[in-house]
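A.B. asks: Model the structure of this input:
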Amino acid sequence: MNSGPSTGRPVELRHLRAFLAVADELNVTRAAARLRLTQPAVSRTLAALEQHLGIRLVDRSTHHLALTAEGVAFRDKAAVAVAAFDAALDSEGLRRWPLRLGHAWSAFGPYTTPLLRAWQERHPQTPLELLRIDDRTAGLTRGDVDAAVLRGPVDTPGLVAEALFTEARVAAVAADGPLAGRASLTLADLADGPVVLNTVSGITTVELWPPHARPRGTVTVGNTDDWLAVIAAGRGSGVSTASTAGTHPHSGVVYLPLDDAPGVPVLLVRRDGPGHPALPELTALAREIVARGPARSAGGHGGT
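C.D. replies: I've put the predicted structure just below:
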């Protein structure tokens, strides 16, 4: 679709609602049922919207529907437009629009509980949904969330990141292994055996080690749960951030300080463009919670 925007019939609210339903369900049949329309009607409405915009919003080339990059970008704009229209008729509607915050692991570390509690107190009409998604951007580029807590550098085009604090790295070793009794470890200590790498959402790669002292081998996994299970089984050691010890305790894993590894920035990331109207409030509250420090923010409930 590259003929440019159509100058025919204008886009109506029903076009946006149909697209948002398809974007949420990723299935035309379920979207039609949700809208109480027929499947052909939804397909025609979506096609008309794409024709008007002159871009493809939904990839139909596979057995499962998926949003194109343009579809992901347009989803936010369409959602804001529909919400603004609904809010003009129902002022309570916009405030009840959930704000979805993604993370791949550990969320905000020790600041997670203070953030959730403070948000509930100050914005009770806008639920803050914390979603763990095993993805490099915690579902942000797919449009599954409105913002995400990410660790490490973010170089994905179209994303805007704000650094909130820096976490120390820790080593994760088998509780019954030879390293478990040490007070702390170095990268060289871990390089003597295999290192377990989460290649889907983790930030540790072999580049963390100097070129002349890389680990003897690696074991790759796709999520935090498998990462912990492999380490507990003694198949390798791992490297993560300090908050992982509090949010992901495991009876078979011991977390130890890693003396010579650089810290990891913890970022609040959003898409560059229109988004959920409560995002500025989330950013401001996150800054405030971090500025208090873990002890004061946690209020006796730190480590989550």
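A.B. asks: from here on, contacts and neighbour counts on C-alpha atoms
C.D. replies: Fine.
A.B. asks: which residues are in contact with stretch 212-220?
C.D. replies: 188, 190-199, 206-207, 209, 235-236 (CA atoms under 8 Å, 6 or more residues apart in numbering).
A.B. asks: Straight-line length of that stretch, end to end?
C.D. replies: This stretch, stretch 212-220, spans 21 Å end to end (CA to CA, to the nearest Å).
A.B. asks: For the protein, which segments are assigned as helices?
C.D. replies: 13-25, 28-35, 39-53, 69-89, 91-95, 112-122, 187-191, 224-232, 243-247, 279-292, 294-298 (DSSP state H).
A.B. asks: Would you do the same for the sequence below? I want to compare the two.
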Amino acid sequence: MTVELRHLRAFLAIAEEGGITRAAARLGTGQPVVSRTLRRLEDHMGVLLVDRSTHHLELTPAGRAFLDRARAAVAAADAALDPAGLVVRPLRLGHSWAALGDETAVLLRRWDEEHPDVPLELLRIDDRCAGLARGRVDVAPLRAPAADCAARTELLRTEARVAAVPADSPLAAPGRGPLTLADLAHLPLAVNPVSGVTTPALWPQAHRPRRTVEVANTDDWLAAIAAGRAVGVTTTATAQAHRHHSVAYVPLTGAPAVPLVLAWRDPPGHPAVRALLTLAHQVAGEPAREPQGPGTR
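C.D. replies: This is a model prediction of the structure:
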């Protein structure tokens, strides 16, 4: 059997609607048609994608793994078949919190000067892959592990970590100097489990922060720190991209640097991806390096 777009669309409708009946209504067809389409897709894949044992259908582990791939495939097909795509479509650069720090504006200006016929869009998308796995962007700078993003990556640079503390905290007092992880260990730690790179595991096991404050994005992370509810650890790019009058960024010693990689889907979803990768390396002051395979860093 050849898998067609209708099989993927039916699977996505079931996954997003949580049931065959609602999926059929969304697709404008009958419930038996949707059920048969799903069965044929599962036969082709050789696995069950949807658990039908409960009234509210749920994806199996294989179904959850297949979901992002199906979304990306449908998005790519829709883009390819869109008549508007015959006009040069924008190159989409996704990021989840800091892009390239202060170099973001430089990159955008250089791109406009050197590639005036190809619009470059900067999109903030708060997920671990910055929209790459879902086909929403073409390239993304990532600091969190990229193994789940099904992308090729190449190292752009490494970034030093800094502590983020309330501006009126004694930890930010003038002349105090750099902080250490031990200086922060007794305080609540703001953690972004969606796209952040810092967890209590950064500390030695016997001296880890005992309490965390979970946030969903950089704005909430800043608010928690500004209010004195937590401290944070991040990279220098955050200090550049997210200045806040109530948050002080203080150099941090004894913490490993964070690798910043450029990630893109293979094959690239836009013909100008390689040009953007090359320019990003130029802006960062480093030559382009050999790309790595999916999920590697």
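A.B. asks: TM between them?
C.D. replies: Put the two chains on top of each other and the TM-score (TM-score structural alignment, normalised by the length of structure 2) is 0.73; 274 aligned residues with a CA RMSD of 4.1 Å.
A.B. asks: After alignment, which residue of structure 1 pairs with Leu122 of structure 2?
C.D. replies: Taking TM-score structural alignment, Leu122 of structure 2 has Leu130 as its aligned residue in structure 1.
A.B. asks: residue contacts, the residue nearest to that match when sequence neighbours are not counted?
C.D. replies: Distances taken as CA to CA, 6 or more residues apart in numbering place Leu101 nearest to Leu130 of structure 1, at 5.0 Å, with adjacent residues excluded. Shown in contact with Leu101 of structure 1 (CA under 8 Å, 6+ apart): Leu128, Glu129, Leu130, Leu131, Val145, Asp146, Ala147, Ala148, Val149.
A.B. asks: ok, the third one - contacts?
C.D. replies: It stands for Leu130 of structure 1. So Leu130 of structure 1 contacts Arg100, Leu101, Gly102, His103 (CA under 8 Å, 6+ apart).
A.B. asks: how about the second one, what's its match in structure 2?
C.D. replies: Looking back up the chat, that one is Leu101 of structure 1. Here Leu101 of structure 1 is matched to Leu93 in structure 2, going by TM-score structural alignment.
A.B. asks: What's the separation between Pro114 of structure 1 and Pro124 of structure 1?
C.D. replies: 15 Å.
A.B. asks: Comparing these two, which residue is more hemmed in?
C.D. replies: Neighbour count, other CA atoms under 10 Å: between Pro114 of structure 1 and Pro124, Pro114 has more, with 23 against 12.
A.B. asks: what lines up against that one once you look at structure 2?
C.D. replies: By TM-score structural alignment, Pro114 of structure 1 lines up with Val106.
A.B. asks: Map Val269 of structure 1 onto structure 2.
C.D. replies: Under TM-score structural alignment, Val269 of structure 1 pairs with Ala263 in structure 2.
A.B. asks: Surely its match and Glu154 touch.
C.D. replies: Yes - assessed by CA atoms under 8 Å, Ala263 of structure 2 is found in contact with Glu154 at 6.8 Å.
A.B. asks: And the two? Which one has more around it.
C.D. replies: A direct count of neighbours by other CA under 10 Å for Ala263 of structure 2 and Glu154 places Ala263 higher, at 30 against 20.
A.B. asks: Spatially, and excluding backbone neighbours, which residue is closest to that one.
C.D. replies: Nearest non-adjacent residue to Ala263 of structure 2 (CA to CA, 6+ apart): Thr153, at 4.4 Å.
A.B. asks: Trace the one you found over to structure 1, please.
C.D. replies: So Thr153 of structure 2 corresponds to Ala161, using TM-score structural alignment.
A.B. asks: That match and Leu179 of structure 1, how far apart?
C.D. replies: Distance from Ala161 of structure 1 to Leu179 of structure 1, counting by CA to CA: 36 Å.
A.B. asks: repeat for Ala107 of structure 1
C.D. replies: 28 Å.
A.B. asks: Give me the more crowded residue out of these two.
C.D. replies: Ranked by neighbour count (other CA under 10 Å), Ala107 of structure 1 and Leu179 place Ala107 first, with 24 against 19.
A.B. asks: what residues are up against that one?
C.D. replies: Per CA under 8 Å, 6+ apart, neighbours of Ala107 of structure 1: Arg132, Val149.
A.B. asks: related to what we said a few turns ago, ok, the contacts of Leu130 of structure 1 in structure 2: which stay?
C.D. replies: Mapped onto structure 2 and checked by both residues aligned by TM-score structural alignment, their matches' CA atoms under 8 Å, the contacts of Leu130 of structure 1 keep the contacts Arg100, Leu101, Gly102, His103.
A.B. asks: which ones among those are found in strands?
C.D. replies: Among these, the ones falling in strands (DSSP state E) are Arg100, Leu101, Gly102, His103.
A.B. asks: so the last one makes contact with Asp144?
C.D. replies: No - with contacts defined as CA under 8 Å, His103 of structure 1 does not count as touching Asp144, sitting 11.1 Å away.
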